[in-house]
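[1] no sequence on this one, just coordinates:
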């Protein structure tokens, strides 16, 4: 039974990791497949939008006959109940887990698995999570509309503050002492900011999603900023969160709105990530001078990519920035008969000294009005897991993303809100999008 359960868990982990789903990620320590960490990136158009929600899965030897134990880690040290069914103590209430009563047929079965649990949790993260309150559907009177609005507003605030900002500040070492970087307004939530969530063991931290969160932050930065700015216009700073009828004294989400501070902190995180990328180039040049293994590997990959482009007749030009194998400078020649025709678009692929553990970061030197390129020039692209060590695959994935003519609609690729809205809008919106894209492409040659 033990070998069968390990095989089943390993198979499920592999399937999720190969899946191109941009909202789910799983990892475990080496061969310890019974203890899994998972991340759900909050669904678009909900108060959980693009938040980073982490969970642990502990599988027994009886799996899949018995469901795993699931615990939410993103609770701000037990102070944030992010959903009526996701408690502040980490309990996840789902009928398939046996943690909540359900209708006949909703109980656990061996046909279900890790992905189905993650999708069930993800479904709780709706545009109106108040509906998940026990007894909502059977209530004689509909709940107060104001309560529903207030609940959405405080979840949106804490999604930004706890799941995104606190997490990234910890990753980047921005947060110092208890009051070191806090303004007077932020001190209203000082306890939440000091005790960072998501670290099960401070002595040996296992942070498999650290690089993923950094890269996704760069994708979604403009969306985070827009959400914070909108919240700042709707709710005054220091206004207390409203307590919901279903929230208990130890299972609640208390605090005050501090949207103006969230804007400042988002900007600080963005600046720190840009500085980190620039530091990679400095450290990479030193690694190249010492002929360290990673630099030799990257230089050889560069030479092979140049040879392959020449052999295949690929028109784009690639060079190293001052001979640094950690920074590839690509000049992309716009594809004929498309909105990119005539463009000379330059972008950089910056590699970390810890590549491939830390994945490359791409940035167009002159931002293009494109639904897959953020306002600062960061492209939204995806590389298959088995290609992440191949820099050429990253380069080609960037090109494929900007050239794709009929992409499927996927709101998880929303990295340029204005361009995204026009691209997926009406016929007139699309015409406007095309005009603005062509104009920005022409400007790239100036």
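    Received, thanks. Here the structure is a predicted model, which is why all the values come from computation and not from measurement. Numbers count the residues shown, from 1 in each chain.

[2] From here on, just use CA atoms for contacts and neighbour counts.
    OK.

[3] give me the number of residues near residue 123?
    12 (other CA atoms under 10 Å).

[4] Give the helix, strand or coil label for it.
    Classification of residue 123 by DSSP: H, G, I helix; E, B strand; the rest coil places it in helix.

[5] now it: how far from residue 44?
    Per CA to CA, to the nearest Å, residue 123 is found 12 Å from residue 44.

[6] repeat for residue 265
    For residue 265, the distance to residue 44 - CA to CA - is 22 Å.

[7] starting at the chain centroid, how far to the longest strand along the chain?
    Longest strand of the chain, by residue count under DSSP state E: strand 324-333. Centroid separation for strand 324-333 versus its chain: 25 Å, with CA atoms, centre = their mean, to the nearest Å.

[8] which parts of it are buried?
    Buried residues in strand 324-333, counting neighbours by 16 or more other CA atoms under 10 Å, are found at 324-333.

[9] Report the buried residues of stretch 394-414.
    Neighbour count says stretch 394-414 has 394-395, 397-399, 401-403, 412-414 buried, by 16+ other CA under 10 Å.

[10] What is the strand or helix carrying residue 439 packed up against?
    Element membership of residue 439, judged by DSSP states H and E, is helix 427-443. Applying 3 or more CA pairs under 8 Å, 6 or more residues apart in numbering; DSSP states H and E, we find helix 427-443 packed against helix 417-423.

[11] Presented hereafter is structure B, for comparison with structure A:
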């Protein structure tokens, strides 16, 4: 691969990583820019909603004159075809990739790039993917509409089961029987204990692990709501319908079992909370050993405390829980003359010993009714610089106080609050009343 091609790929990766698109992520090993991993988060209001779909992208020597090869990896080991254009074997059929014969002008050109490929794949994840199959684009007969609904239903189920639940279970060491691997015992250094006579196996390259964990916590309420709604439409152990275009192993067979999905997804949620407790234990050991990360976090904490002592625009208190620099407690006081006026909200910030590779988890300890705060208190926020905690504190406050947020369903982590906030005028009034009640409760 020429230097020009390598620079082109590096530039494209950097541009995607810098942008604010919440649906696409890319990564590669430093020494291998030709082989890229990509993650597409399923679009809202589709059967793929908030699923985690992974692809590999291999750039040829002739890039960008020649299109890269894209392979779907979220296929349940080759047993699940998530879309008429995304095969169980991993093939992605797109004219832009040269894997499907499209209209004139739809073929690959050097003006296109990785982002346009990922956006094209994301566009396949539509509310009605049945119509992506050639010959079924305008299916309107009653039988076709029934098949469309059946197809959407099984994609929704398998999005939850395969792209979300299986992925998070793998990350967290949760087994099919519900058993959970214990978090590794810690050495006094704060590092996980290993056998002295065994060389530790290098971990697999999982660049989206932390992102998926954080997004799972954001979207947990939406996943539960999806299960609640789907349970009314299908019976446990009801077989998936086979589509007329499925066959030859390129199918999506299976049965509906939403009660089991609910159990598994709730267990994942509980284990992610346990992980935060484990971080605190690791952090306490790091503090005793006076490690670099413990010292850095301590210094950042003191600097941020001084910044907000001098800030007359917002009132917050910051303290360390048990003097542990990996567990911060932020107390936010609502600004006068706003809906938050008089409120006092306690917010826990759990910080990983691997920060910033693992980003903090921000949880409201005080009950809050807000479109950016889940029912379990998880805050959806966006720091300008994820590697500095002062930007996290700034972003937390901005998220709480934002009175004119742009509508983006990817940031709405409380379905009930969001429906009211962006509903009718009467709905908005009800939202404000609920928010004021939360403020009043915070003062009790």
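    Received the coordinates, thanks. Just so it is clear, the structure is predicted and the values come from calculations on it, not from any experiment.

[12] how about the helices of the stretch 151-300 of structure 2, start to end?
    Using DSSP state H, counting those that start in this stretch, the helices of the stretch 151-300 of structure 2 run over 167-172, 209-231, 258-288, 292-309.

[13] So for residue 431 of structure 2, which of these sits nearest?
    helix 209-231 (17.7 Å; CA to CA).

[14] and that closest one, what does it pack onto?
    helix 167-172, helix 258-288.

[15] In a markdown table, list the ones you listed along with distance to residue 215 of structure 2 and mean neighbour count.
    Below are those laid out as a markdown table (distance: least, CA to CA, whole Å; neighbours: other CA atoms under 10 Å):
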| stretch | distance to residue 215 of structure 2 | mean neighbour count |
| --- | --- | --- |
| helix 167-172 | 11 | 18 |
| helix 258-288 | 11 | 18 |
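
[16] could those go into CSV alongside distance to residue 86 of structure 2?
    CSV is the format used below for these (distance: least, CA to CA, whole Å):
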stretch, distance to residue 86 of structure 2
helix 167-172, 18
helix 258-288, 24
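
[17] Out of the ones you listed, flag the one nearest residue 137 of structure 2.
    Nearest of these (CA to CA): helix 258-288, 30.0 Å.

[18] Relative to structure 1, what is the average displacement of the closest one?
    With mean CA distance after the TM-score superposition for structure 1, helix 258-288 of structure 2 departs from structure 1 by a mean of 0.7 Å once superposed.

[19] packing partners for that helix?
    So helix 258-288 of structure 2, by 3+ CA pairs under 8 Å, 6+ apart, packs with helix 167-172, helix 209-231, helix 292-309, strand 324-333, strand 344-350.

[20] distance between the ends of stretch 14-28 of structure 1?
    The first-to-last residue distance of stretch 14-28 of structure 1 comes to 11 Å (CA to CA).

[21] which residues are contacting that stretch?
    13, 35-43, 115, 118, 208-209, 382, 384-385, 412 (CA atoms under 8 Å, 6 or more residues apart in numbering).

[22] now do stretch 43-54 of structure 2
    23, 37-42, 72-74, 122, 125-128, 152-153, 155-156, 159-160, 163-164, 212, 219, 409-410.

[23] same check, this time on stretch 252-263 of structure 2
    Residues contacting stretch 252-263 of structure 2 (CA under 8 Å, 6+ apart): 79-82, 154, 157, 160-161, 165, 224, 227, 230-231, 234-242, 246.

[24] hmm, 6 Å instead?
    With contact meaning CA atoms under 6 Å, 6 or more residues apart in numbering, stretch 252-263 of structure 2 is reached by 80-81, 236-240.

[25] what's near enough to touch the closest residue to residue 317 of structure 1 other than its chain neighbours?
    Among residues not flanking residue 317 of structure 1 along the chain, residue 331 sits closest, at 5.1 Å (CA to CA, 6 or more residues apart in numbering). By CA under 6 Å, 6+ apart, the contact set of residue 331 of structure 1 is 316-317, 345-346.
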